[in-house]
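**Student:** below are the sequence and a predicted model; questions follow.
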Amino acid sequence: MKDLAEILVYIIVTGIFLYSVILICFYIFIGINSINETREYLNKNEITDYRLLAASPHAPSVSILAPAYNEGATIVENVRSLLSLYYNKLELVVINDGSKDDSLQKLIDAYQLEKVDFYVNYRIPTKEVKAVYKTKHPAYSKLVVVDKVNGGKADALNVGINITSNDYIICIDADCILEHDAILKMVKPFLEEGDEKVIASGGVIRIANSCEITNGRLTRVYLPENYLARMQALEYIRAFLLGRMAWARLDGLLLISGAFGAFDKEIAIRCGGYNTNTVGEDMELVVRMRRYMHEQDIPYKVTYIPDPLCWTEAPETATILNRQRNRWTRGTIETLRFHKKIFLNPRYDLLGALSYPYWLFFEMLAPLIEFVGFIVFLLLAFWGLINWHMFFAFLLFIIFFGYLNSIFAIYMEVFTYNQYRRRKEIIRLIWAALSEPFFFHPFVVWAGIRGYFDFFRKRKAWGEMTRRGFTKPKEQV
């Protein structure tokens, strides 16, 4: 019996060690590729004059689709921000997904909206559209507001796709604040496409908590005062500036954030639009579009823009953050399950050989492996089967490598876009990184485990995502 236990311990320890080594190698690989991709992007766009694109009559027509559900706290200011974007052929479609608050009425009052007759071409099946609103005010001529029966975010986005007649769609969250030139930079990859058709493009998401927002525009950037929001600011820098950029270089992106992503509308329609049977509709659509292009043997690519273009309000309470991460976990599981055909399938090239396996083992399964590993550790400690010298050496190595990865991400931020210009804020980001393994990371793992529980319970709900709204912060010194 003792020999069997020792063999079991050896297998578990070896498995965890190999998993960690492979993950560390991936992080180093991602870091190197992110450096190269960011450098190439900065050099390539250093002399680009986006004003020419903005005024060009040949610029493609773009529609921003902004689904809104109970966004009354921020909706008017956010729509004002979107209407001020620097682009000529632009339409803003706000889809009120059966809100229970005063979101629709606030829009009607603020933008002098009137109900109009509008034919909806249901190329993608959706819930019923109750009304379409426009205004005669010339300053708001780009705005279209759709009121529909509640069907969830994916259904609302599909309504937006049906409503618009423009060439490209940009899907955002209604609580986002975009930089004035965000559309110009997102559209540029579509104009530069050669033999490979650009089917989607993503942008960097940043945290707007504690930032100064005036008349729907971000006027000054501050590091979030709230601890959870500050941890998410660090997490987003690491994920977008390192992870997404590296996968973009390899053309292996499986995810474009639902908070800010651009798509070729016709390809999205051919693929059936957003899937209403998952809470991870953003990731699922990207994977389905990529599958479609592979199966039709059409050369394509998915691009990513490292400029800080979109600012969003991050959850500041454990309850709301838990709901968000729970949903992300369920969405990842659903997407990878829907498209399991890709896994190690040579027909899908790098998508099947590298991207899908990475997401399966190091994104989807990561919280489960960590949780099971912790339970096994407690059992082995109870049975006295742990070599404590090896354990602490291995633990310290993992923690310090995590610190190194976070410090590297902060370094990349400072020496590229440098949004947090005060030394005090950089120090606070570093302190946030030091606390992450002991507070924030365990919380995220537990939220992921709860996501697994809810997935197996077939829970489909998004969970209420209460917004505080953007407010001008107190003077910071």
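**Tutor:** Structure's in. What do you need?
**Student:** please make it C-alpha for all contacts and neighbour counts, starting now.
**Tutor:** Fine.
**Student:** so where do the helices sit in the stretch 201-350 of the chain?
**Tutor:** Under the criterion DSSP state H, counting those that start in this stretch, the stretch 201-350 of the chain contains helices at 227-236, 245-249, 265-270, 281-295, 318-338, 349-350.
**Student:** summarise which helices and strands the second one is packed against.
**Tutor:** Applying 3 or more Cα pairs under 8 Å, 6 or more residues apart in numbering; DSSP states H and E, we find helix 245-249 packed against helix 2-45, strand 300-312.
**Student:** next, the buried residues of it.
**Tutor:** For helix 245-249, a neighbour-count test (16 or more other Cα atoms under 10 Å) marks 245-249 as buried.
**Student:** any idea which of those residues is closest to Val120?
**Tutor:** Using Cα to Cα, Ala248 comes nearest to Val120 of the buried residues of helix 245-249, at 35.3 Å.
**Student:** just to revisit the earlier point, dump the buried residues of helix 245-249 to JSON lines, plus distance to Ala433.
**Tutor:** Below are those laid out as JSON lines (distance: Cα to Cα, whole Å):
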{"residue": "Met245", "distance to Ala433": "21"}
{"residue": "Ala246", "distance to Ala433": "21"}
{"residue": "Trp247", "distance to Ala433": "23"}
{"residue": "Ala248", "distance to Ala433": "25"}
{"residue": "Arg249", "distance to Ala433": "26"}
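**Student:** next up, a structure to set beside the first:
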Amino acid sequence: MITLERIINSSEFFFGCYSIFYILVYIILAISSFYEIKKYYINKYFLHKDVIIKSNNALGVSIVAPAFNEGLTIISNVKSLLSQEYPKFEVVIINDGSTDDTLEKLISEFDLVKVDFFYIEKIKTEPVKGHYRSTNPIYNKLLVVDKVNGKSKADASNAGINSTKYSLFICTDVDCILRRDTIAMLVKPFLESDKKVIAAGAALRISNSCTFKEGMLYESHYPNNFFARFQELEYIRSFIFGRMAWSKLNGLLLVSGGLGIFDKDTVNAVGGYWNKSLGEDLELITRMRMYMHEQKKDFEIKYIPESLCWTQVPDDKKVFIRQRVRWARGLIQTLVLHRKLFFNPKYKKTGLIVFPYYVFCELIVPVLEAIGLVVLLLNIYFFGINIPFLLAVSFAVYSFYVLITLSSIFLDQMIHKQYSNLKEVIQLILMVFIEPIIYHPLNVYASLKGYTHFLLQKEKKWGEMSRKGFKTAN
């Protein structure tokens, strides 16, 4: 006879085994990440970025940046994108049916006129109303695409990809600030690898409290906003111990939508971004990997452990929760859509390692945490519990979580020396100890809400994050 006590005991055994498995996975990722970062910096100057910048045979790169109601910051952001130190690039801004003065400001500031443009719709999008170029030769690298609103970044990005002229394109957000050598740094993997590189990414940083001058980073500061501070920790950990580890294993399934460079032929072959996706960056890379496996072609997706992009993040609870709900829904949507990958040897590493990792270590973790809490409360209520043992186990898990984050901060500071003073580093470290107690539960709540919305097929909403502009230096 199955009793409540037997169910709880079995659950405790399962959660114990799963916790050990989860910790071992993170230890492997941490070690892999350390060696990949070390390898990167040893080889960094074999092909110096200055050689690429001064080359007469540089690969052409298009920067694709969708814009919807970005009138507040659009001019400074476009000027920043045009400031790249690279010989062969263009900036493609997609006005995605803005209802504010975004397009009018672009036309006025950059002397734009509507031009005849040979537009081939390789990826289907909402109708494009026109293309604009500048009459001022200073802005000859700028192309503005005006289109009907497609209700997603994916649709706008696809229209931009259709309008590009180069074989590589960088997809970013128009509110992002790029380092001036961003293109040169992102192009390097395409030149160095003996395999076909289909995408590459780099570390993002939070711009909320940073100071900018003439479209470039002037002073980097640790955010002074409560929610942004936790997100800074999250970004450091995910890029140092997440993306770099998977880069070493050639198992990246995600290149951030804030900054990524892609091989256009491969993107076109898979049909571009899926405009119904709520996690379009994750879903695109998944399809690209599937395509390369099906074509039986060797490929790589690389990550660079350098901060090349600064982006604004939500600084209030409502917007933050809405963003994380969308991310969680995008995750489960992608994994369900491409479930045939799960332990499928046809897709090699992607099917046997990477996809199962996202199922077991990303998707179900919030669910297991919620179930574990219920099991714990039932155990305490009906049978009592060994409190000293519970505290010891909880402290061990908490310590491991803190150790991973502190190690990420140490590596980040050793490499980048990101912050302007020691006080900010100390503030960052102090937040590490309260993150598991305050911030992590919010993420779990948002994930469960996102999964629920997906299962109930609630109306899909991308939502907006209001822009506050950048703090500028005098």
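**Tutor:** Structure's in. What do you need? Everything numeric here is computed off the predicted structure, so don't read it as measured data.
**Student:** residue contacts, Asn275 of the first structure?
**Tutor:** The neighbours of Asn275 of the first structure, taking Cα atoms under 8 Å, 6 or more residues apart in numbering as the test, are 154-155, 281, 284-285.
**Student:** write a ChimeraX command that selects only the buried members of those residues.
**Tutor:** Of the contacts of Asn275 of the first structure, the buried ones can be selected in ChimeraX as follows, counting by 16+ other Cα under 10 Å:
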select :154,155,281,284,285
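**Student:** farthest pair in the contacts of Asn275 of the first structure?
**Tutor:** Greatest spatial distance among these (Cα to Cα): Asp155 and Glu284, at 13.7 Å.
**Student:** now do the shared contacts for the two.
**Tutor:** With Cα under 8 Å, 6+ apart as the test, Asp155 of the first structure and Glu284 both reach 274-275.
**Student:** and for stretch 317-328 of the first structure, what span of the second structure is it aligned with?
**Tutor:** With TM-score structural alignment applied, stretch 317-328 of the first structure matches the range 316-327 in the second structure.
**Student:** from the contacts of Asn275 of the first structure, which single one is nearest Ile172 of the first structure?
**Tutor:** Nearest member of those to Ile172 of the first structure, counting by Cα to Cα, is Ala154, at 11.7 Å.
**Student:** Thr214 of the first structure maps to what in the second structure?
**Tutor:** Aligned counterpart of Thr214 of the first structure in the second structure: Lys213 (TM-score structural alignment).
**Student:** hang on, the earlier thing: tell me the most buried of the helices and strands packed on helix 245-249 of the first structure?
**Tutor:** strand 300-312 (a mean of 22; mean count of other Cα atoms under 10 Å).
**Student:** elements contacting that strand?
**Tutor:** Going by 3+ Cα pairs under 8 Å, 6+ apart, strand 300-312 of the first structure lies up against strand 177-178, helix 182-191, strand 197-207, helix 245-249.
**Student:** just send these back as a markdown table, with distance to Val120 of the first structure too.
**Tutor:** What follows is these, written out as a markdown table (distance: least, Cα to Cα, whole Å):
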| stretch | distance to Val120 of the first structure |
| --- | --- |
| strand 177-178 | 28 |
| helix 182-191 | 25 |
| strand 197-207 | 24 |
| helix 245-249 | 35 |
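**Student:** please name whichever of those is nearest to Leu321 of the first structure.
**Tutor:** Leu321 of the first structure sits nearest to strand 197-207 of all these, at 13.6 Å, using Cα to Cα.
**Student:** mean shift of the closest one relative to the second structure?
**Tutor:** Mean deviation of strand 197-207 of the first structure from its aligned counterpart in the second structure after superposition (mean Cα distance after the TM-score superposition for the first structure): 0.7 Å.
**Student:** give me the angle between that strand and helix 281-295.
**Tutor:** If you take axes from the mean of the first three to the mean of the last three Cα atoms, to 10 degrees, strand 197-207 of the first structure sits at 160 degrees to helix 281-295.
**Student:** any chance of the helices and strands packed on helix 245-249 of the first structure in a markdown table with distance to Ala208 of the first structure as columns?
**Tutor:** Formatted as a markdown table, those follow (distance: least, Cα to Cα, whole Å):
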| stretch | distance to Ala208 of the first structure |
| --- | --- |
| helix 2-45 | 23 |
| strand 300-312 | 5 |
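**Student:** so which of those comes closest to Leu83 of the first structure?
**Tutor:** Leu83 of the first structure lies closest to strand 300-312 among those, at 14.5 Å (Cα to Cα).
**Student:** tell me which of the helices of the stretch 201-350 of the first structure sits most buried.
**Tutor:** Among those, the stretch with the highest mean neighbour count (mean count of other Cα under 10 Å) is helix 245-249, at a mean of 23.
**Student:** report the contact partners of the residue lying closest to Ser141 of the first structure once chain neighbours are set aside.
**Tutor:** With Cα to Cα, 6 or more residues apart in numbering as the criterion, Ser141 of the first structure has its nearest non-adjacent residue at 6.4 Å, and that residue is Thr135. Applying Cα under 8 Å, 6+ apart to Thr135 of the first structure gives the contacts 111-114, 141, 143.
**Student:** mind checking which of those residues land in helices?
**Tutor:** Tyr111 (DSSP state H).
**Student:** please pick the buried ones from the contacts of Thr135 of the first structure.
**Tutor:** Neighbour-count burial (16+ other Cα under 10 Å) applied to the contacts of Thr135 of the first structure gives 111, 113, 143.
**Student:** Gln232 of the first structure contacts Arg206, doesn't it?
**Tutor:** No - checked against Cα atoms under 8 Å, the pair Gln232 of the first structure and Arg206 is beyond contact range at 9.0 Å.
**Student:** among the helices and strands packed on helix 245-249 of the first structure, which is nearest Asn418 of the first structure?
**Tutor:** Comparing those by their distance to Asn418 of the first structure (Cα to Cα), the top pick is strand 300-312, with 9.8 Å.
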